[in-house]
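Chemist: This is a predicted model, with the sequence first.
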Amino acid sequence: MHTSPRGSLVALSLSMLLASLGTSIANVGLPRLAQVFDASFHAVQWVVLAYLLAITAVIVNAGGLGDRFGRRRLLVMGLLLFTLACALCGVAPTLEWLIGARILQGLGAAVMMAMTLGMVGDTVTKERTGRVMGLLGTMSAVGTAMGPSVGGVLLGVWGWRALFLVGVPLGVLAAALAWRYLPVDRQHGTATSREAFWVPLREPALRAGLAMSALVSAVIMATFVVGPFYLSHGLGLDSAAMGLTMAVGPCVSALNGLPAGHLTDRFGSQRMTLTGLGLMAFGALSLSLAAGLLAYLASLILLTLGYSLFQAANNTAVMSDVAASRRGTISGLLNLSRNLGLIVGASGLGAVFAWASPDVTHATGQAVANGLHVTFAVALALIIAASTFAWRRHSAVNGLQNTR
């Protein structure tokens, strides 16, 4: 086994890419699955929900297991479970089989997400943590953006089974790279149950980082839930134009991930967290007033730029000073907060949109635009709340430094 920083980063990046791709690539196949299995939309929707709920349910425990038994070893096991589940999905004879296999795939993805962030500190120096967090954020965005486009090609050429079977060779490759290049697990000692959720002196800073992650993720999820309705019913775009417009956000995240990491390393995570939230606030405010495609795109780009910067800075702030024996657990908590935010964004802000624009399928363009405006006015309030947590963390960290 040969340890290589570059090989390690490739292994971590591919793991993050696969976990994100596992979410977005299945969405494009839902209409086909409904036809193949003669099922309702609500039934095939569980193909997506099962994956997300499995990740949410076990990701913190996955982080703790990595701290206890070794993060490299557990990451390889997670990748192999993910790969096996992809194969089981691809040969599924019934919808129930497919949903069960998606649960297994989500369990593997939970391990992959927790270990990927948790191993950054094992792979690079503290001074380079920000840019690696930015790289992983880029890979997450790339995976999300690739899902609909790559999935559409696979679906058209080879059918729905290819949506899942494509993960088999990629999972095997990622597992081989992880086993060959990631650093061998070292015994750091194990955290007690109390230590897993309590950080001496830095507890307020950790809680602030997790709360901000959840709030900001909810806002970003609203763009995926509300955006399609505004673009199609509010602006009258066809499916192709809507798909291209929806891809702008993930593409901006992908391009901005590495620069965001470099800025975090240069100017500090606290300052860049506040800067990212400021950009997001302007973007949400613009969306609450947007009229027309250009205004929507400009607002979306601003919001996404802020999110990329916030994500790199906040992840760096949360993970940089964590003891080696607890990185997996804290990484799991960070991913849990993000997933909970995504669920809240889809349900909570989606409910706000439905309230502000009832009967959306028959609503006028102006009514749908009103729903967009009300939803992102509420989203702006969430970003302001996140900003208060950022200021509290800033004060807590400065106070801690002053006492040393």
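Modeler: All right, it came through fine.

Chemist: Only C-alpha atoms from now on, for both contacts and neighbour counts.
Modeler: Fine.

Chemist: can you give me the end-to-end distance of stretch 356-372?
Modeler: Here the two ends of stretch 356-372 are set 8 Å apart, with distance taken as C-alpha to C-alpha, to the nearest Å.

Chemist: hang on, residue 108 packs against residue 74?
Modeler: No. Contact criterion C-alpha atoms under 8 Å: residue 108 and residue 74 do not qualify, at 9.8 Å.

Chemist: the more surrounded of those two?
Modeler: Comparing residue 108 with residue 74 by neighbour count (other C-alpha atoms under 10 Å), the higher total belongs to residue 108, at 30 against 23.

Chemist: Distance-wise, check that one relative to residue 32.
Modeler: From residue 108 across to residue 32, the span is 25 Å (C-alpha to C-alpha).

Chemist: what's stretch 295-314 in contact with?
Modeler: Stretch 295-314 is contacted from outside by 130-131, 133-134, 137, 209, 213, 216, 220, 245, 248-250, 252-253, 256-257, 260-261, 264, 268-270, 272-284, 286-287, 290, using C-alpha atoms under 8 Å, 6 or more residues apart in numbering.

Chemist: meant to ask about stretch 119-136, not that
Modeler: Residues outside stretch 119-136 that contact it (C-alpha under 8 Å, 6+ apart): 5, 8-9, 12-13, 16, 71-72, 117, 182-183, 257-265, 269, 308, 311-313, 315-316, 319-320, 324, 327-328.

Chemist: switch to 6 Å and redo it
Modeler: Contact with stretch 119-136 is made by 13, 257, 258, 260, 261, 262, 264, 265, 312, 316, as judged by C-alpha atoms under 6 Å, 6 or more residues apart in numbering.

Chemist: Next one for the comparison:
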Amino acid sequence: MPHPTPALPASLGPIRLGLRANLAQFVLLVAVNALVGGELGQERTVVPLLADQIFHLSAYTAALTYIVAFGATKAAANFFAGTLSDRFGRKPVLVAGWLVGVPVPLMLIWAPSWGWVVLANVLLGVNQGLAWSTTVIMKIDLVGPARRGLAMGLNEAAGYGAVAVTAMATGAIAAHSGLRPEPFFLGIAYAALGLGLSALAVRETRDHARAEAALHPAPRNPDRHGELTTGRIARLTSVGDKALSSASWAGMVNNLNDALAWGVFPLLYAAHGLSVARIGLLAALYPAVWGAGQLLTGWWSDHIGRKHLISAGMLLQAAAIGLVAVGTAFPVWAVAQVLLGAGTAMVYPTLLAVIGDVAHPAWRARAVGVYRLWRDGGFAVGALLAGALADAYGIITSIWAVAALTAAAGLVVAVRMYETHPRPATTPR
């Protein structure tokens, strides 16, 4: 049966929670997040090839420094996005994220050295951390508790669908016109449109979170509800609460293997003689299935719960990464990318829904920020780990190591996480 729309106190005026009640703003935020994803997608095919073919970086660790820079700055920006959006409002943080992102495609076009590419990815990390985190927080604000999984599925589907479309488009453009500058013209258009929509059309949603918080005046559990300091929230999300901390670990490993897919897989494909266009297609397959799959999996988690979907998704990712390691041709890698996308679709919106389930509306934005700090820190950890192992033992060894870590994360969720969705009759441990 559908959840009823919560009744809000009269003092909160016309504010209403729910997807249908806030459909226009929700759809606008979906479009904005697609543009955020497109800003990331402009790099997925072209930048690894820039490292190899333009800047001639022979060591994997050196070639992956741009992902380290991106992951570290995005992780930090995620943390501050939650805190700043609670203090100053969601919209100013979203606009600030787009302002920082505007120079990125221009720097990639004009970069005279690899250091410029790394610096561009510092700015890209801030852009993604502030803008993507804020669209997540704003959608959670708008929809309330009943459709949180669906909302996260739509948000992440839009973002990673745009990553896929842009990765494939830039690969096709690069195959026709070269690696620079034409593939990055898409990024210029995305940044201009995203900034314009965020500044002129998006409305503030912080009052929706306050409205939902007013429905929970009495703490159910002092460790999960009520006003907490940012430090206490960080500890709860990182280690204290079994669901929040398990989600944080799974999220970090998920993006650790995404760093592998972003930075190492294209180099593996190129070493086997694949064309730029075919590399672009493989780079697009994974986020395409990931993005489209979240339209189902977010909704599905609202009906069957979160825990088992996450655990199964991590194990499927591990199997897919192993298939990349044993493959030597396009058809096998294409199947692996489809499976990797399906596994990630099971995990990604569901982890965000876990944070929304457990965190009280009064401190939910900061919990999302802490979770995304850990999750996107996985980019930096993954790039460093994959690069070091590839340089020391070969690229296949690095892929198998990440597959093993991903399987371990799935088992941690299966053993440690409690079910967080309010519908299943499960008691938190």
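Modeler: Perfect, thanks for sending it. From a predicted model like this one, the values you see are computed outputs, not experimental measurements.

Chemist: now, which of the contacts of stretch 295-314 of structure 1 lie within helices?
Modeler: 130-131, 133-134, 137, 209, 213, 216, 220, 245, 248-250, 252-253, 256-257, 260-261, 264, 269-270, 272-284, 286-287 (DSSP state H).

Chemist: of those, buried ones?
Modeler: 130-131, 133-134, 137, 209, 213, 216, 220, 245, 248-250, 252-253, 256-257, 260-261, 264, 269-270, 272-284, 286-287 (16 or more other C-alpha atoms under 10 Å).

Chemist: Quick one: map residue 293 of structure 1 onto structure 2.
Modeler: Superposed on structure 2 with TM-score structural alignment, residue 293 of structure 1 falls opposite residue 330.

Chemist: That match: neighbour count?
Modeler: Neighbours of residue 330 of structure 2 (other C-alpha under 10 Å): 16.

Chemist: Could you do residue 181 of structure 2 as well?
Modeler: For residue 181 of structure 2, the tally of surrounding residues (other C-alpha under 10 Å) stands at 15.

Chemist: So residue 90 of structure 1 sits against residue 160, correct?
Modeler: No. Between residue 90 of structure 1 and residue 160 no contact is recorded; they are 8.1 Å apart, counting by C-alpha atoms under 6 Å.

Chemist: and the equivalent of residue 147 of structure 2 over in structure 1, how many neighbours?
Modeler: Matched to structure 1 by TM-score structural alignment, residue 147 of structure 2 sits across from residue 128. Residues near residue 128 of structure 1, counting by other C-alpha under 10 Å, number 18.

Chemist: Repeat that for the one 4 residues further on.
Modeler: The burial metric for residue 132 of structure 1, expressed as a neighbour count using other C-alpha under 10 Å, is 25.

Chemist: same deal with residue 112 of structure 2?
Modeler: Residue 112 of structure 2: 12 surrounding residues under other C-alpha under 10 Å.

Chemist: helix/strand/coil for it?
Modeler: Assigned with DSSP: H, G, I helix; E, B strand; the rest coil, residue 112 of structure 2 falls in the coil class.

Chemist: any idea how far residue 90 of structure 2 is from it?
Modeler: For residue 112 of structure 2, the distance to residue 90 of structure 2 equals 36 Å [C-alpha to C-alpha].

Chemist: same deal with residue 235 of structure 2?
Modeler: From residue 235 of structure 2 to residue 90 of structure 2 the distance is 23 Å (C-alpha to C-alpha).

Chemist: Any idea how far stretch 288-300 of structure 2 is from the middle of the chain?
Modeler: 13 Å (C-alpha atoms, centre = their mean, to the nearest Å).

Chemist: Identify each buried residue in the lengthiest helix in structure 1, please.
Modeler: The longest helix of structure 1 (DSSP H) is helix 365-403. For helix 365-403 of structure 1, burial by neighbour count (16+ other C-alpha under 10 Å) applies to 365, 367-384, 386-387, 389-391, 393-394, 396-397.

Chemist: And stretch 72-87 of structure 2, by the same measure?
Modeler: For stretch 72-87 of structure 2, the neighbour count (16+ other C-alpha under 10 Å) marks 72-86 as buried.

Chemist: what number of residues lie near the residue lying closest to residue 4 of structure 1 once chain neighbours are set aside?
Modeler: Closest residue in space to residue 4 of structure 1, ignoring its immediate chain neighbours: residue 181 at 5.3 Å, by C-alpha to C-alpha, 6 or more residues apart in numbering. Neighbour count for residue 181 of structure 1, taken as other C-alpha under 10 Å: 21.

Chemist: Same check on residue 355 of structure 1?
Modeler: Neighbours of residue 355 of structure 1 under the rule other C-alpha under 10 Å: 14.

Chemist: can you tell me which residue in structure 2 aligns to it?
Modeler: Matched across to structure 2, residue 355 of structure 1 falls on residue 392, judged by TM-score structural alignment.

Chemist: what do you get for residue 213 of structure 1?
Modeler: For residue 213 of structure 1, the residue aligned by TM-score structural alignment is residue 251.

Chemist: roughly how far apart are that match and residue 311 of structure 2?
Modeler: From residue 251 of structure 2 across to residue 311 of structure 2, the span is 11 Å (C-alpha to C-alpha).

Chemist: Could you do residue 384 of structure 2 as well?
Modeler: Applying C-alpha to C-alpha, the value for residue 384 of structure 2 to residue 311 of structure 2 is 25 Å.

Chemist: just residue 75 of structure 2 next, same as before
Modeler: Here the distance between residue 75 of structure 2 and residue 311 of structure 2 works out to 23 Å (C-alpha to C-alpha).

Chemist: How about residue 265 of structure 2?
Modeler: Here residue 265 of structure 2 is placed at a distance of 24 Å from residue 311 of structure 2 (C-alpha to C-alpha).

Chemist: Kindly report the same for residue 175 of structure 2.
Modeler: As judged by C-alpha to C-alpha, residue 175 of structure 2 and residue 311 of structure 2 stand 38 Å apart.

Chemist: Identify the residue of structure 2 aligned to residue 119 of structure 1.
Modeler: Residue 119 of structure 1 maps onto residue 138 in structure 2, by TM-score structural alignment.

Chemist: same thing with residue 146 of structure 1?
Modeler: Residue 146 of structure 1 maps onto residue 165 in structure 2, by TM-score structural alignment.
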